[in-house]
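>>> My questions are about this predicted structure, shown below with the sequence.
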Amino acid sequence: MNQPTEPTIAIDVYRTRRERVLAALRAAGGGVAIVPTAPEALRNRDTDYPYRHDSYFYYLTGFTEPEALLVLDASAAPGAPASVLFCREKSVERETWEGFRFGPDGAREAFGLDAAFPIGELGTQLPRIIADKPALHYALGTSAHLDEQVRGWLDAVRAQSRSGTVAPTAARDLLPLLDEMRLVKDDHELAIMRRAGQISAAAHRRAMAVCRPGIREYELEAELLYTFRKFGAQAPAYTSIVAAGANACVLHYPAGNAIARDGDLILIDAACELDGYASDITRTFPASGRFTPAQRELYDIVLAAQQAAVDATRAGARFDEPHQAALRVLSQGLLDTGIVPRAKFASVDDVIAERAYAPFYMHRTGHWLGMDVHDCGDYRERGAPRDEAGALPWRTLRASMTLTIEPGLYVRPAEGVPERYWNIGIRIEDDAIVTPTGCELITRDVPVAADEIEALMQEARAAHQQRT
């Protein structure tokens, strides 16, 4: 059976990452790292969910088949394999049903590993590899199955103690090391993320172009999913949020059956995953193609808040600075519109100090982005001195970190809130690469300014009328 057509495997990229891990483990005293991929997940009866690999495993291998595990031996003897993959065997029968498999020999060659074995030999090979090694490094406490496997491997080594074999005496969490590596993206990763952003932006443009009063939320979701696949993305990066009218005030509202009505805003938070990397875009636009005055007023506040956050995103800034910049703009807007009453709050500082903004803006302004849409990595400086309140300082941004910038306002009906703003939910989200002097927005191929959104929608409607 032929190998499937895939992007060229970046062997050197994955090999370099493995070498960095091995070097770090050697500096920490050696030992063996164990990184399994994700298990397959049953959907119902005998049907599985579409398979998606574990991000840590993929980061170090580029290998996407299930039933696989990577071993990195930082205490390997000279000439012994330091990178070992366990994977499914070649099987003509199973490939007839399920498609191509690399098999151990093919995977070793294709992915640049030192050695590879069938996954069925894991129980015999792992005890051999970890014997007489000082430590095991793996994701502690994240998988009961892995914890059980590790105990079994250790027991197998301890059973040989009378022959002088010694089991590892330390278990250390591997994730902090991998998290730090994944936080700063390399050129290979950034190229994929830029392309993912372009595909997702094209999907949002299509949704804007086809939207009309009377369309249902699931129809817009279908346009998004179609565009993701049309341009080569493998899947959505997360469950799409397509929310019409008051549904936009529900932060994680799933695409449903609601009809977009004249006068509604449509909030879409949806993006694709491409070659293992997520994008993440939110746009809010009027079903009619024209914002009402109240919608435009709040939209421009959110857009100004996003711009303030963009301006605050740069290498050397703290992670919290974009959020604080956006929060000040949003709080001022809440005062100016009367959504937060000036009779109770005299200034922006008062609004922030009393968290009067929280009923209308209840999330933070961004998160890390990468292989996972809410990517790994600490948001505060681990091990740094704590402040008087006992908090660690926010992490300092570095060039080639990637994050989202996504302020919003969500106004539910409430006493004291001007009725013209009721049921308006707005979020504007873009993906940013931190640079030495600012940030690069990689999802701006879809309009963000209100005038540009209206122009796109009106142009699409005019073109549709000409065709019909």
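In hand now; what should we look at? Numbers count the residues shown, from 1 in each chain.
>>> switch to C-alpha atoms for all contacts and neighbour counts from now on
Fine.
>>> what about the closest residue to Thr227 other than its chain neighbours, is that helix, strand or coil?
Nearest non-adjacent residue to Thr227, counting by Cα to Cα, 6 or more residues apart in numbering: Ala203, 5.2 Å away. Three-state call for Ala203 (DSSP: H, G, I helix; E, B strand; the rest coil): helix.
>>> residues near Ala203, how many?
Residues near Ala203, counting by other Cα atoms under 10 Å, number 28.
>>> Relative to Arg283, how far out is it?
In this view, Ala203 and Arg283 are 11 Å apart by Cα to Cα, to the nearest Å.
>>> got it, and Phe111?
39 Å.
>>> Which one's more surrounded, those two?
Arg283 (23 against 19).
>>> putting a second one here so we can go through both:
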Amino acid sequence: MVEIQKSEFKARRERLLAQMDENSVAIIAAASEVTRSRDTEYAFRQDSDFFYLTGFNEPDAVLVLIPGSDTPSTLFCRDKDPLAEVWHGRRIGFAAAKSDYLFEQTFALSELSAQLTTLVSGKQVLYYAQGVYAAFDGQIFSLLASLRNVPKQGNKAPATIKDVRPLIHEMRLFKSPSEIAVMRQACDISAKGHMRAMRFARPGATEYQLEAELHHHYAMQGARYPAYGTIVGSGDNANILHYTDNSDVLKNGDLVLIDSGCELQGYAADITRTFPVNGKFSDAQAALYNIVLQAQQVAFNEIKPGGYLSQANKLAMQVMTQGLLDLGILTGDFEQLMAQQACKEFYLHGLGHWLGLDVHDVGDYKQNDQERAFQPGMVLTIEPGLYISKDSAAPQQYQGIGIRIEDNVLVTAQGFENLTASVPKTISEIEALMQSNTHG
């Protein structure tokens, strides 16, 4: 399995340090454990920005960066504690963290307050992500207040606070070769999980059994958790965009929409496929499905350096508008319907989003109020969809059908690479796979 080396995390810290103002300090907090019920916690998931800069996967840690210092990166983390480790698991400890994770200096969390006073005092600029963790905000504001209130002791608070997230998020938008390798692997695991679910699906099974097939496959391939709440929506449930109840029985004659991807070493895959429960598309289902598939295919033409997401979306909407006109779901003049964005009644979301450490990953879609063009190293989803609910005024044969097709694409120097192309998505490919009756 591909792994990102600790030296790359160190190099990321150095890149951030190089962008910071003179006489500045950055403070980046790790996530904390979240209570699930009473005295149990949800499985810990590290803050994505903190993980991007450290690769360190314990809660409550704090990273401090100071450009131009002899010790530019300092980590505060939980110290070794034999009793706590017996109950809750082993800790890395600040001594091992220094050598294993390539920090210039490390301290136990118990020293955070005292050391922060020294590290922050006298700096002109503080880089900090205010509003992410309320409890940690309180610590930072208390620190700043104490620095302001005791100038006679030689302390001085930063005069300026800057949001550190724009710097980190611009870095995260462009994936390194090792990040791409991990994401390619996450996409491959997720792709095979979707194929497994297609083979398993049959009338009388449940949505949550399909979910279980996916999650079992992810874990068995080394991706212990899904990247987000898996969506398995059959029939009219597919028209609920973020449906996660996954509790209904699959019915003969219905489609089922699965939106799911694994998380591998923090990086997300995000695939959607829609297919017939019984392995055979009806004529009405096939007609709608092919509109969505064609919309995705024309959108791909714009995924290249210098291309724009808005133009890809326009191309997709042209296909969907004409398709809905042909089926009698929309009526009127094509140009007027395009001007009115009439297809948005049935196409309820955007065409795609950035993908990385977060499933809806960070990175500005605009620069200086102008849409940014695609550049090599960006990874995004392309996911057109049509949602014809049972309550719509569409012809009856199309009611209760929801379709989305989503792939993960890497922008390359030549155009793009579809990281999830191995999952069948033409009608003939899907029907052939589902009728193969082999479980994988």
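Everything's here; your move. The shown structure was predicted, so the numbers you read here are calculated from the model rather than taken from an experiment.
>>> Quick check: TM-score for this pair?
Once superposed, chain against chain, the TM-score is 0.97 (TM-score structural alignment, normalised by the length of the second structure); 439 aligned residues with a Cα RMSD of 1.5 Å.
>>> Is the equivalent of Pro81 of the first structure over in the second structure part of a helix or strand, or is it coil?
By TM-score structural alignment, Pro81 of the first structure lines up with Thr71 in the second structure. Three-state call for Thr71 of the second structure (three-state DSSP): coil.
>>> residue closest to the middle of the second structure?
Val359 (1.1 Å; Cα atoms, centre = their mean).
>>> What lines up with it in the first structure?
Under TM-score structural alignment, Val359 of the second structure pairs with Val373 in the first structure.
>>> Helix or strand: which one has its match?
Per DSSP states H and E: Val373 of the first structure is located in neither a helix nor a strand.
>>> Then Gly402 of the second structure?
With DSSP H and E as criterion, Gly402 of the second structure is part of strand 401-404.
>>> Who are the packing partners of that strand?
strand 255-260, strand 271-276, helix 283-300, strand 385-388 (3 or more Cα pairs under 8 Å, 6 or more residues apart in numbering; DSSP states H and E).
>>> Where in the first structure does the next helix or strand after it align, residue-wise?
Counting by DSSP H and E, the next helix or strand C-terminal to strand 401-404 of the second structure is strand 407-411. Counting by TM-score structural alignment, strand 407-411 of the second structure pairs with residues 430-434 of the first structure.
>>> ok, average deviation of that stretch from the second structure?
Superposed on the second structure, stretch 430-434 of the first structure shows a mean distance to its aligned partners of 0.4 Å (mean Cα distance after the TM-score superposition for the first structure).
>>> so where do the strands sit in the stretch 1-150 of the first structure?
32-36, 42-44, 47-48, 69-73, 83-87, 115-118, 135-138 (DSSP state E, counting those that start in this stretch).
>>> Please render these as CSV that adds mean neighbour count and distance to Arg380 of the first structure to the earlier fields.
CSV is the format used below for those (neighbours: other Cα atoms under 10 Å; distance: least, Cα to Cα, whole Å):
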stretch, mean neighbour count, distance to Arg380 of the first structure
strand 32-36, 23, 25
strand 42-44, 10, 36
strand 47-48, 10, 38
strand 69-73, 24, 29
strand 83-87, 25, 32
strand 115-118, 20, 38
strand 135-138, 22, 22
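>>> Could you dump these into CSV with distance to Trp153 of the first structure added?
Below are these laid out as CSV (distance: least, Cα to Cα, whole Å):
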stretch, distance to Trp153 of the first structure
strand 32-36, 12
strand 42-44, 27
strand 47-48, 29
strand 69-73, 13
strand 83-87, 15
strand 115-118, 16
strand 135-138, 11
